[in-house]
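K.L.:
Could you work out the structure for the sequence below:
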Amino acid sequence: MSSSCHCRTSLKETPTVGKPAKQILPTLSCLLSGLALALMPKCPACVAAYIALFTGVGLSTPVAGYLRILLVILWSISFVFAISLIIKRRWLSWSTH
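P.N.:
Coordinates of the predicted model:
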């Protein structure tokens, strides 16, 4: 019967569980944010029409315009956050080598 002790192995030799998922999530959020921003209607009347179509709530054109600007700002912040996570993780992985 052969038993081997793994208490002296380094942390780099042990397999990491869930590492691909941690790398995919920031990339996926970045791609989804960019896709949502690209598919965002350009005119306030279209934004109001989409909101009325999907929710049943009617908005005036000026309110839909402000909502569009708010959504663009939120998606841009999400995009920058996802990119910063990707850069941070790559920087940490390069610095450990």
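K.L.:
going forward, measure contacts and count neighbours with C-alpha atoms only.
P.N.:
Will do.
K.L.:
Select the longest helix from the chain.
P.N.:
Counting by DSSP state H, the longest helix found in the chain is helix 61-95.
K.L.:
and it, how far from the chain's centre?
P.N.:
8 Å (Cα atoms, centre = their mean, to the nearest Å).
K.L.:
Repeat that for stretch 88-97.
P.N.:
Centroid separation between stretch 88-97 and its chain, computed with Cα atoms, centre = their mean, is 20 Å.
K.L.:
how about this one, so we can line them up?
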Amino acid sequence: MMFLILSIMGLALISVLFPRHTSKETRDNTINLIHMFRDYLHYHIKCSKAYIHSRMRAKTSEFLKVLNRARPEPKITEKKTITGRTFIRKE
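P.N.:
Down below sits the predicted model:
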């Protein structure tokens, strides 16, 4: 009996290889399956990270919109009349 440990991003995945997996007839297929599983796992981890980052960017942009709407107006504003003349309103 042989143990195979794959360590990915701090997590350990343990699989057990029995003598039938290491016989001459099935050894190449076993190695191929282990490599394909590793690639499959890495692909899905990258996709999950990309999805999480896109959601975080969307939430950040929504939060910035809320913050910009809550910004107070300046106290002294320069206004224009209908004729185009400007005046400063003092409060």
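K.L.:
Can you calculate the TM-score here?
P.N.:
TM-score of the superposed chains, computed with TM-score structural alignment, normalised by the length of the second structure, equals 0.46; 52 aligned residues with a Cα RMSD of 2.7 Å.
K.L.:
related to what we said a few turns ago, summarise which helices and strands the longest helix of the first structure is packed against.
P.N.:
In this structure, helix 61-95 of the first structure makes packing contacts with helix 19-39, helix 44-55, judged by 3 or more Cα pairs under 8 Å, 6 or more residues apart in numbering; DSSP states H and E.
K.L.:
Now do the same contact list for the residue most central in space within the first structure.
P.N.:
Centroid-nearest residue in the first structure, with Cα atoms, centre = their mean: residue 29, separated by 2.0 Å. Applying Cα atoms under 8 Å, 6 or more residues apart in numbering to residue 29 of the first structure gives the contacts 78-79, 82.
K.L.:
Just put these in a markdown table and tack on neighbour count and distance to residue 92 of the first structure.
P.N.:
Shown next, in a markdown table, are those (neighbours: other Cα atoms under 10 Å; distance: Cα to Cα, whole Å):
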| residue | neighbour count | distance to residue 92 of the first structure |
| --- | --- | --- |
| 78 | 17 | 21 |
| 79 | 21 | 20 |
| 82 | 20 | 15 |
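K.L.:
before we move on, the earlier item: what's the closest of the helices and strands packed on helix 61-95 of the first structure to residue 72 of the first structure?
P.N.:
If you check each of these against residue 72 of the first structure by Cα to Cα, helix 19-39 wins as the nearest, at 6.6 Å.
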